[in-house]
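Colleague: following is a predicted model, sequence given first.
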Amino acid sequence: MTTYEQFVDPWRRRVDSADWGGITAEIDDMGGALLPRLLSDEETQDIRTLYVDDRLFRSTIDMARHRFGQGEYKYFHSPYPEPVERLEQALYPHLLPIARDWWSRLGRTAPWPDTLDEWRDQCHEAGQRKSTAILLRYGAGDWNALHRDLYGDLVFPLQVVINLNDPGIDHTGGEFLLVEQRPRAQSRGSSFTVPRGHGYLFTTRDRPVKSARGWSVAAMRHGVSTVRSGERHTLGLVFHDAV
C-alpha cells in the first residue's frame, strides 16, 4: 500500500519499489547493480540545467588539470536540491543492510548508524564536513580515470551514479567502468550502459569475495570510458562527506 509519505515523495516510492533482493544478489556477484528508474525525463533535464548555476556548487574540478581524465564536475553545496537529498535519504536504509553484511563477512565492525543524518553527523565530528554529491559533465573526447571516491577516514562502501542523458541518442561511448582486483588473481573489468534516469549502485573501495580461506577483500575502482560524441551528464551520490 502506498503511504502518504511515498505519495508526496516520488523518489522514495521509486527506491522502495526496487527488487532489493535481486539488487543485493547482483552487487554481491559483480560489485555493481543496475537500479530502477529513479528520475523522470523532466527531472533529469531539470538537474542538467543546474550545472550552469555556480551558486549551487562549492567547487568545480577540471579533470585534466588534476590528471583525473578529461571533463569537468562540480560538488553541490549542502543543503542539496530536493531530488538529490530525497534520493540519498531514500537509498541509505536499503544500502545499509548490504554494507553491514559485507563488514560482518570480513570480520569488521560496521560503523554506520541507522539513519543518514546520524552518519553525516559522525562524518562532521571527524572533520569531514564538505558535501560530496556531484554533477558531472562530459563532452566528446572526455573520460574519467579509474579511481575511488575516498575523502577521509570515514567511508560508506556503496555509492550511486544516475545517468541524466539518453545513451546512443545524446551521446555515444561513456560507458560506466568497474575494475576489481581479487587477491592473487588478475583484475576483472566490466562495463555498463546505464539508461537515462536509472541509477547504478557500485562499490566505493572494496568488498568481500568468497575464497578458499573464507572471505577476502577485493579492491574496486570505477571510471568512465571515452565519450565518442555528444554530451553526457551524471549525478553522483556519495554517502560520506569530505575533509
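Modeller: Received, thanks. Everything quoted here is computed from the prediction, not taken from an experiment.
Colleague: drop to CA atoms for contacts and neighbour counts, all remaining ones
Modeller: Will do.
Colleague: where is the longest helix in the chain?
Modeller: Counting residues, the longest helix in the chain under DSSP state H turns out to be helix 82-105.
Colleague: can you give me the buried ones in it?
Modeller: 83-84, 87-92, 95-96, 98-100, 102-103, 105 (16 or more other CA atoms under 10 Å).
Colleague: what two of the residues you listed have the greatest distance between them?
Modeller: 83 and 105 (33.4 Å; CA to CA).
Colleague: helix, strand, or coil at the residue most central in space within the chain?
Modeller: Nearest to the geometric centre of the chain sits residue 160, at 2.2 Å (CA atoms, centre = their mean). Per DSSP: H, G, I helix; E, B strand; the rest coil, the local secondary structure of residue 160 is strand.
Colleague: ok, structure two:
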Amino acid sequence: MTHLAAPLERLDWHTIGLTLDREGFIVLPGMFALEVPGLFTHLLNGFYPPLAQVSNQWNDILQLPYRFPPQLTDLHAQCRAVGQQHALPQLTCLRKDEQQALRQDAEGEHVFPFQLVGVLSAPGEDFTGGEFILTEQRPRMQSRPMVVPLQRGDLAIITTAYRPFKGSKGNYRVNMKHAISRVRSGERHGFLLSFHLCPGAAHD
C-alpha cells in the first residue's frame, strides 16, 4: 500500500527524466496528502531510487566518475563518512513581506542533484505572493528566472545546484538557484527536502 496520494509506480519516469533534462524541474500535481504520517520520510525514500538513476545519467553526461548508490541509507552513510552529519532544514514559514533569497543547498562532498518542494498552505487562500522561483545561469548569458507553479498537494522536483546542458561545444554545467518571492499577505507554509546530509552544526 502506498503512503503517497499518487503511487510512484504510476509515474512516467521517462517523461520526468526528459523534463528534468530540458527544464531542470518538474511539477507533479496532487502528489501528497497532508494527513500522511511521516510524509517527508516517505517522499525521500520513495523518490530517491528513481532520481538516483537520473542523477547517474547526468554524471555520465558530464563525465563525472561518482555514482550515487541505489538506496538513500547508502547515500547517508557516504555523507557521514566525509563529515556530512546533519539533515538540512525542511520546513519554511514566511509571513507578510518576508521572502527567501536566492540560494543553493550544495555544501559538502556528496550533494544530490535533486530536491523536493511543496507548499502546505493554499496559494490565493492562505497567502498571496510567495512564488517558488528557480534561476538558471548559462555562461555569457543573463539569468533565466522560472516560476514553479505549486498548489497545495503538488510536488516539484528541482535541481539542487547544476544540471547538464548541451551547447554547441558539448555538454557543460548550468548553474541553478532557488528562492521564494515576497509574501504579500497571509502566511506561506512549505517544505524543501534534500536527500543528502550537510556538514557543520545541526539545524533547528
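Modeller: Nice, thanks for sending it over. What you see is a predicted model, and the numbers here were worked out from it, not measured in a lab.
Colleague: before we move on, the earlier item: so the residue nearest to the centre of structure 1 touches residue 238, yeah?
Modeller: Yes - using CA atoms under 8 Å, residue 160 of structure 1 is in contact with residue 238, at 6.8 Å.
Colleague: before we move on, the earlier item: quick check: closest non-adjacent residue to the residue nearest to the centre of structure 1.
Modeller: In this structure, residue 160 of structure 1 finds its nearest non-sequential neighbour in residue 201, 4.5 Å apart by CA to CA, 6 or more residues apart in numbering.
Colleague: in structure 2, what sits opposite that neighbour in the alignment?
Modeller: Aligned by TM-score structural alignment, residue 201 of structure 1 pairs with residue 157 of structure 2.
Colleague: quick one: residues contacting its match.
Modeller: 25-27, 114-117 (CA atoms under 8 Å, 6 or more residues apart in numbering).
Colleague: out of the residues you listed, who's the most crowded?
Modeller: Sorting the contacts of residue 157 of structure 2 by how many neighbours each has (other CA atoms under 10 Å) puts residue 114 first, at 27 neighbours.
Colleague: which position in structure 1 aligns with that residue?
Modeller: Residue 114 of structure 2 maps onto residue 158 in structure 1, by TM-score structural alignment.
Colleague: same question, residue 85 of structure 2
Modeller: Residue 85 of structure 2 maps onto residue 129 in structure 1, with residues paired by TM-score structural alignment.
Colleague: so the strand ranked longest in structure 1 matches what in structure 2?
Modeller: Across structure 1, the longest stretch assigned as strand under DSSP state E is strand 214-224. Aligned using TM-score structural alignment, strand 214-224 of structure 1 spans residues 170-180 in structure 2.
Colleague: show me where structure 1 has its helices.
Modeller: 4-8, 10-16, 20-30, 41-49, 82-105, 116-125.
Colleague: out of the ones you listed, which gets nearest to residue 166 of structure 1?
Modeller: Closest approach to residue 166 of structure 1 among the helices of structure 1 is made by helix 41-49 (9.5 Å; CA to CA).
Colleague: what about that closest one, distance to the chain center?
Modeller: 18 Å (CA atoms, centre = their mean, to the nearest Å).
Colleague: then stretch 75-93 of structure 2?
Modeller: Worked out by CA atoms, centre = their mean, stretch 75-93 of structure 2 lies 14 Å from the chain centre.
Colleague: in that stretch, what's buried?
Modeller: Quick answer for stretch 75-93 of structure 2 (16+ other CA under 10 Å): 75-76, 78-80, 84-88.
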